[in-house]
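[1] what follows is a protein structure lacking sequence information:
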C-alpha cells in the first residue's frame, strides 16, 4: 500500500530517532546501511524529510549529520508521509480512481472506507516518539534496521 519512498522514509525517521541525537548526528551512509536502502535513494528521501526542518534536522560539515529534535519526535507519523508527498495514500481510492465517493463508489469503496478511516486515525494520532518507545520496550521489532538493538 505504501510506496518504497514512504517505507524508507518511515524506517529512516525511526532509525534516526533511535540512534541519533543533536550530540550524535548520523551520516547518510550509516542511515542507508541501517535501513537497508541504497545510499542515493536514502539521500533523496532525507532531502525531502529535512526541507525546512519539517521532520528531520540536519547540520552540514565535518561534525554534521541528521537528528530529530524534541519537537519532531512529537510529530504524528502522518508528517513523514506529508514530507515525502505520500499522505494521499490514506485518503485516495483503493483502486486509484479519480472519482470515487459515496455517490459514485468503486466496487471496494464501502468495505475500504472504514479501513481508510482507521489508517488515517493511526497515522494522525501516533507520534514518532510513540513508535520509538514501543520499539525500546521490546514490544516490536523492525528487521530491516541494522545496528539497532532488537528485542529477544
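    On my side now, so go ahead. Computed from a predicted model, the values in this text were never measured in an experiment.
[2] from here on, just use CA atoms for contacts and neighbour counts.
    Noted.
[3] so which residues of the chain form helices?
    Secondary structure of the chain by DSSP state H: the helices cover 4-19, 28-35, 39-50, 70-73, 78-83, 109-125, 128-137.
[4] pull out the buried residues from the second one.
    This points to helix 28-35. 28, 31-35 (16 or more other CA atoms under 10 Å).
[5] and the first one, by the same measure?
    Buried positions in helix 4-19, judged by neighbour count with 16+ other CA under 10 Å: 5-6, 8-19.
[6] the longest one too?
    Along helix 109-125, these residues count as buried under the neighbour rule (16+ other CA under 10 Å): 109, 113, 116, 120, 123.
[7] one more to weigh against that first structure:
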C-alpha cells in the first residue's frame, strides 16, 4: 500500500526511536540499513527526507548519527512520515486515482473505499513513533522477520 521508501522510512524511524528511547544513543546509517533490511544508499535518501521534514534528528561527526528526541518520540506520527515520503494524495485521494472523484461524481469504489481511507488516516494520525518503538522494545512487534 505504501511505497518501498515509505515502508523503509517507517521501519527506520521506529528502529531509531527504539534506540533513542531505550539506550539514549544515536544510530549510524549502516546500523539502520542492516536492522531494517534496506540498501544503505536508499536508506540514506529516505532518512534525509525525514530529517528535512523535522521528523528525525541527524548529528554529524564521530559521535553522530540519527536520533529522535523525547519530543519527537512523543509527537511524530505515522501520518507525518507517510506524508513526508509519499505525499498526502493516498490519504485523501480517489482509490482509482481519478482527479475529480467525490460524492457528487463518485468512482465505482468511492463508497467502499471512503471508510477504509478514513480508518487508515485515523490509525496513522493516532500512533506515534515512540508508541511503536515501545512495542518493539516490549517484544510485542518486530521490524525484521526471522527464519
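    Received the coordinates, thanks. What you are looking at is a predicted structure, and each value in this text was computed from that prediction instead of being measured.
[8] what TM-score do we get after superposing?
    Here the superposed chains carry a TM-score of 0.89, computed using TM-score structural alignment, normalised by the length of structure 2; 144 aligned residues with a CA RMSD of 1.8 Å.
[9] what's the closest of the buried residues of helix 28-35 of structure 1 to residue 72 of structure 1?
    For those, the residue nearest residue 72 of structure 1 by CA to CA is residue 31; the value is 17.7 Å.
[10] can I assume that closest one is in contact with residue 18?
    No: using CA atoms under 8 Å, residue 31 of structure 1 makes no contact with residue 18, being 11.1 Å away.
[11] what comes into contact with stretch 60-72 of structure 1?
    Residues outside stretch 60-72 of structure 1 that contact it (CA atoms under 8 Å, 6 or more residues apart in numbering): 16-17, 20-22, 24-28, 54-59, 128.
[12] buried subset of these as a ChimeraX selection?
    To isolate the buried members of the contacts of stretch 60-72 of structure 1 in ChimeraX, using 16+ other CA under 10 Å:
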select :16,17,20,21,22,25,26,27,28,55,56,57,58,128
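[13] next step: the contacts of stretch 60-72 of structure 1 restricted to strands.
    57-59 (DSSP state E).
[14] which of the residues you listed lies closest to residue 87 of structure 1?
    Once CA to CA is applied, the member of those that ends up nearest residue 87 of structure 1 is residue 57, at 20.5 Å.
[15] return the residues in contact with that closest one.
    Taking CA under 8 Å, 6+ apart as the test, what residue 57 of structure 1 contacts is 50, 66-69.
[16] most surrounded residue in the residues you listed?
    residue 67 (27 neighbours; other CA atoms under 10 Å).
[17] from residue 40 of structure 1, how far off is that one?
    19 Å (CA to CA, to the nearest Å).
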